[in-house]
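Undergrad: After the sequence you'll find the predicted model.
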Amino acid sequence: MKDVIDRIGSYPEEDVTFLLKDLSAVSIEKSTEEREKSIQSGIHYSEMLPIEYKPTDEYMKLFYASLEDSKQKVALAAGVVAEQIYEKSGKDAVLCSLARAGTPIGVLIKRYIKMKYHVSLPHYSISIIRDRGIDEIALHYMLKHHPEGKVAFIDGWTGKGAITKELIRSVERFNQRFGTRLSSEIAVLADPGHCADIYGTKEDFLIPSACLNSTVSGLVSRTVLNEKWIGPSDFHGAKYYKELSEEDVSNLYIETIAEQFPSIHKEAERLALRLQNDRVKPDWNGLASIETIQKQFGISNTNLIKPGVGETTRVLLRRVPWKILIQPGAEEALQHILLLAKDRGVPVEEYKNMSYRCCGLIRPAEKSL
């Protein structure tokens, strides 16, 4: 049983504990083009890392502007999710963010509950990888240290629901193998994919932490699962980019949003109560948009379709985009996406037939560069 933790990340220790093996000394990054070729030839994306995108000054101005514009909205969505988690599990809740997009959201939820209920819940960040599952060593660690705890899984947003499905599969398998009773419910700030159990809003809006990579996620990379560095008793791995500390806005992001909590907590309580009373099961209706796009653009693999503001941003930051689809009239809300697309020379097309504000299409290998 793994019991030693590598202390990584730029968040204060009381905000989050990363259950990740520190791979900072390993050279594992590949260029975007090289990585794309590897992924589409069958190498799993979790076996390597992208080179961190270095944002331009213009792009950082957009990040700060979007943070200012949306801080109250993000705070309210975080509060609504926190209220639902606390109502369900109270002081027994163990917050478990899915690294890395879930980490800042988990920190916000922990901060909200501390502010509102004066309870400091344990908060961990662990790895889950599409088609490879959740980090079972990390789950064992949490259950050992919180045997009576009720684990609440947290992520940033939903796209087409690949991670939601992975979580359901992984938790079911873990429960069967070890006789545990973990809930596979997922809590997210924004659920445009209509596939989360707990959410702050269904609106496909810009969560500013989607705009950046490690510099808004505690300087921690994406998670890595490569048997060259990760043994059977290790946590999944990640790098800690200490060299980017001058560009780190992780704690600024948290503080800016957490400052809004005192002014939104009554509204958060009211909205959470309404969502609990009107609870509907996820209907996954975002998938209908994906199927239409897949047919229309002749894309063989749905992994190359990344819907929603958060996922489209990621495509532009670390994949080889083919084109970006945006809802007519959504330009004002998608300034950072338009800037990134221009920066990388990616065509942007208006497209009405989807439930998302935008969608990123990754260039299929068979399409000539």
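TA: Thanks, I have it.
Undergrad: from here on, contacts and neighbour counts on C-alpha atoms
TA: Fine.
Undergrad: so where does the closest residue to T180 other than its chain neighbours fall, helix or strand?
TA: Sequence neighbours aside, F174 is the residue nearest to T180 in space, at 7.3 Å (criterion: Cα to Cα, 6 or more residues apart in numbering). With elements delineated by DSSP states H and E, F174 resides in helix 162-178, which encompasses its position.
Undergrad: repeat for K306
TA: strand 305-307.
Undergrad: Ok, K323 next?
TA: strand 321-326.
Undergrad: buried stuff in the following helix or strand past that strand?
TA: Following the chain from strand 321-326 toward its C-terminal end, the next helix or strand by DSSP H and E is helix 335-344. Across helix 335-344, burial judged by 16 or more other Cα atoms under 10 Å covers 336-338, 340-341.
Undergrad: With respect to K239, which of those is nearest?
TA: Distance from K239 was checked for each of the buried residues of helix 335-344 by Cα to Cα. The minimum falls on L340, at 24.7 Å.
Undergrad: Contact partners for the nearest residue to K352 once chain neighbours are set aside?
TA: Computed as Cα to Cα, 6+ apart, the closest residue to K352 that is not its neighbour in sequence is Q327, at 5.4 Å. When contacts are counted by Cα atoms under 8 Å, 6 or more residues apart in numbering, Q327 touches 350-352, 354, 356-358.
Undergrad: Among these, name the buried ones.
TA: A residue is treated as buried here by neighbour count (16+ other Cα under 10 Å); on that basis the buried members of the contacts of Q327 are 354, 356-358.
Undergrad: this is the comparison structure:
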Amino acid sequence: MTAFDATRTPPLCGPQFGSYAPDEVTWLLKDLSDVALEGDLRERERRIQSGQAHYAESLPIEYQPGPEYRQLFHETLRTSARRLAEAVGVVSELVLAERSPAPTLVSLARAGTPVGILIRRWMQTVHGIEPQHYTISIVRDRGIDTVALDHIVARHSGESIVFVDGWTGKGAIQRELTAALAEYARLPDRPRLNDELAVLADPGSCTTLYGTRDDFLIASACLNSTVSGLVSRTVLNADHIGPGEFHGAKFYRHLAEHDVSAQFLDSVSAEFEAVRDRVRDRLAAMTPESRTPTWAGWRSVEQIRLEYGLSSVNLVKPGVGETTRVLLRRVPWRVLVREGDLPEHRHIRLLAAERGVPVEVSPDLAYSCVGLIKEDA
């Protein structure tokens, strides 16, 4: 243990925190379950956009979709599980081949957590190894949780650490991670960690470690905490997080009857054996040229921002996963889709209808869909 490992908050595991099994993930978060952090959605959005508050200082009241939408989640999971398993296999094999034969997986809470568990399950099932898996917080414009990083690097070699997320949108979190790790390396005795994210889907073309670059629906993006171990988004609020403490989050125990976190994981990992040949073929077909990031997604988002007169690229959320997030926990303005009746957009059309958000067809989109947040909400 190194001198800078001075954590004042203990690591968390299920079932005391979160609904995942304790061997599948260690949450490097402070338990804020008893703290009132949720507020009115529109007032929260107004304060964030006006600069009066940062989005990580509070939590949105999690929108709980109706029974028709929840049924659609189950249908989506059933039809996409094999495709998801293939993406898990591809990115897992890339990590093992190019980063470390014995990786330490560090998921970015919270979308990265179920993906990190699936990668760990693939490595366990196919290769018989059981990587340690942590989840830590990263906050746009505030950086990564350095207390959590200290905890990890005190126990694992820096070369083994691989950061995991669910997908890329325009690449904001990849940029945030790069900047945060560069700053971390400037602290005394801290290692320089590899900043490249491993993700299931990379429609923004921001990384070489991806399962696919298709902008397709990852079922875990369809819901909030109920598909992410019943854990909230992370919180960085000076009123509740002191020096030497991990960033915080809440465990939503009251939503246990709606929890499908285990079902999502089990449905995907049940397909691992069926996709092993397909994963091998996909890897053989990849070339260094095809995997080189182009950051085309970021340029596309800048064009959309200008076209719709928005003040910030942070109000443009590209890709199926990010569009779904806008509809579930922000104040959406409109949704842009490349095709009007794509089956993978059924949940988006349903959510948009439930919330009274117009859906516009824009055939030239670089992504299959884009969510726009209402400015001056």
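TA: Received it, and whenever you're ready, just let me know what you need. This is a predicted model, so every value here is computed, not measured.
Undergrad: How alike are these chains, TM-score-wise?
TA: Laid over one another, the chains give 0.96 as their TM-score (TM-score structural alignment, normalised by the length of structure 1), with 366 aligned residues with a Cα RMSD of 1.4 Å.
Undergrad: before we move on, back to that, taking the contacts of Q327 of structure 1 one by one, which sit in strands?
TA: With DSSP state E as the criterion, strands contain 350, 358 from among the contacts of Q327 of structure 1.
Undergrad: and the contacts of Q327 of structure 1, which two are the farthest apart?
TA: Greatest spacing in those, by Cα to Cα: E350 and Y356 (12.1 Å).
Undergrad: what does L372 of structure 2 align to in structure 1?
TA: Taking TM-score structural alignment as the alignment basis, one finds that L372 of structure 2 is matched in structure 1 by L361.
Undergrad: since we're on the closest residue to its match other than its chain neighbours, how many residues are nearby?
TA: Of all residues not flanking L361 of structure 1 in the chain, I305 sits nearest, at 4.9 Å (Cα to Cα, 6+ apart). Per other Cα atoms under 10 Å, the neighbour tally for I305 of structure 1 reads 24.
Undergrad: Kindly report the same for L187 of structure 2.
TA: L187 of structure 2: 11 surrounding residues under other Cα under 10 Å.
Undergrad: which one among the buried ones among the contacts of Q327 of structure 1 gets closest to K71 of structure 1?
TA: Checking the buried ones among the contacts of Q327 of structure 1 against K71 of structure 1 by Cα to Cα gives R357 as the nearest, at 19.5 Å.
Undergrad: Quick one: map H240 of structure 2 onto structure 1.
TA: Aligned by TM-score structural alignment, H240 of structure 2 pairs with W229 of structure 1.
Undergrad: check contacts around its match.
TA: If you count contacts by Cα under 8 Å, 6+ apart, then W229 of structure 1 has L23 around it.
Undergrad: One more: G193 of structure 1?
TA: Counted by Cα under 8 Å, 6+ apart, G193 of structure 1 has contacts 158-161, 202, 284-287, 356.
Undergrad: Tell me how far the equivalent of it over in structure 2 lies from W333 of structure 2.
TA: The pairwise alignment with structure 2 assigns G193 of structure 1 to G204, based on TM-score structural alignment. Counting by Cα to Cα, to the nearest Å, the gap between G204 of structure 2 and W333 of structure 2 amounts to 22 Å.
Undergrad: related to what we said a few turns ago, give the aligned equivalent of the residue nearest to T180 of structure 1 in structure 2.
TA: With TM-score structural alignment defining the correspondence, F174 of structure 1 maps onto Y184 in structure 2.
Undergrad: wait, doesn't its match sit right on A148?
TA: No: because the distance of 11.6 Å does not satisfy Cα atoms under 8 Å, Y184 of structure 2 is recorded as not touching A148.
Undergrad: Which residue of those two possesses the greater neighbour count?
TA: Neighbour tally, Y184 of structure 2 and A148, criterion other Cα under 10 Å: the higher count belongs to A148, 26 against 21.
Undergrad: and the helix or strand that one falls within, which stretch of structure 1?
TA: Counting by DSSP H and E, the element that carries A148 of structure 2 is helix 146-153. Following TM-score structural alignment, the aligned partner range for helix 146-153 of structure 2 in structure 1 is 136-143.
Undergrad: Now do the buried residues in that stretch.
TA: For stretch 136-143 of structure 1, the neighbour count (16+ other Cα under 10 Å) marks 136-143 as buried.
Undergrad: Residues in contact with it: which ones?
TA: Residues external to stretch 136-143 of structure 1 that are found in contact with it (Cα under 8 Å, 6+ apart): 1-3, 19, 126, 149, 174, 233-235.
Undergrad: Filter those residues down to the buried ones.
TA: Among the contacts of stretch 136-143 of structure 1, those buried by neighbour count (16+ other Cα under 10 Å) are 19, 126, 149, 174, 234-235.
Undergrad: Do you have the helices of structure 1 handy? List them.
TA: Applying DSSP state H to structure 1 gives helices spanning 32-40, 57-89, 102-117, 136-145, 162-178, 250-258, 261-277, 286-297, 309-318, 335-344.
Undergrad: Turn those helices into JSON lines, columns for distance to T215 of structure 1.
TA: JSON lines is the format used below for the helices of structure 1 (distance: least, Cα to Cα, whole Å):
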{"stretch": "helix 32-40", "distance to T215 of structure 1": "18"}
{"stretch": "helix 57-89", "distance to T215 of structure 1": "11"}
{"stretch": "helix 102-117", "distance to T215 of structure 1": "11"}
{"stretch": "helix 136-145", "distance to T215 of structure 1": "24"}
{"stretch": "helix 162-178", "distance to T215 of structure 1": "23"}
{"stretch": "helix 250-258", "distance to T215 of structure 1": "6"}
{"stretch": "helix 261-277", "distance to T215 of structure 1": "23"}
{"stretch": "helix 286-297", "distance to T215 of structure 1": "30"}
{"stretch": "helix 309-318", "distance to T215 of structure 1": "13"}
{"stretch": "helix 335-344", "distance to T215 of structure 1": "16"}
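Undergrad: closest one to E243 of structure 1 among these?
TA: Closest to E243 of structure 1 of the helices of structure 1 is helix 250-258 (Cα to Cα; 14.3 Å).
Undergrad: what's in contact with the closest one?
TA: Residues outside helix 250-258 of structure 1 that contact it (Cα under 8 Å, 6+ apart) are 10-11, 67, 71-72, 74-75, 104, 107-108, 111-112, 209, 215-219.
Undergrad: my guess is S289 of structure 1 meets K352, correct?
TA: No: here S289 of structure 1 does not reach K352: they are 10.0 Å apart, not a contact under Cα under 8 Å.
Undergrad: Pull the number of nearby residues for the residue mapped onto P347 of structure 1 from structure 2.
TA: Aligning on TM-score structural alignment places P347 of structure 1 opposite P358 in structure 2. Residues contacting P358 of structure 2 under the criterion other Cα under 10 Å number 13.
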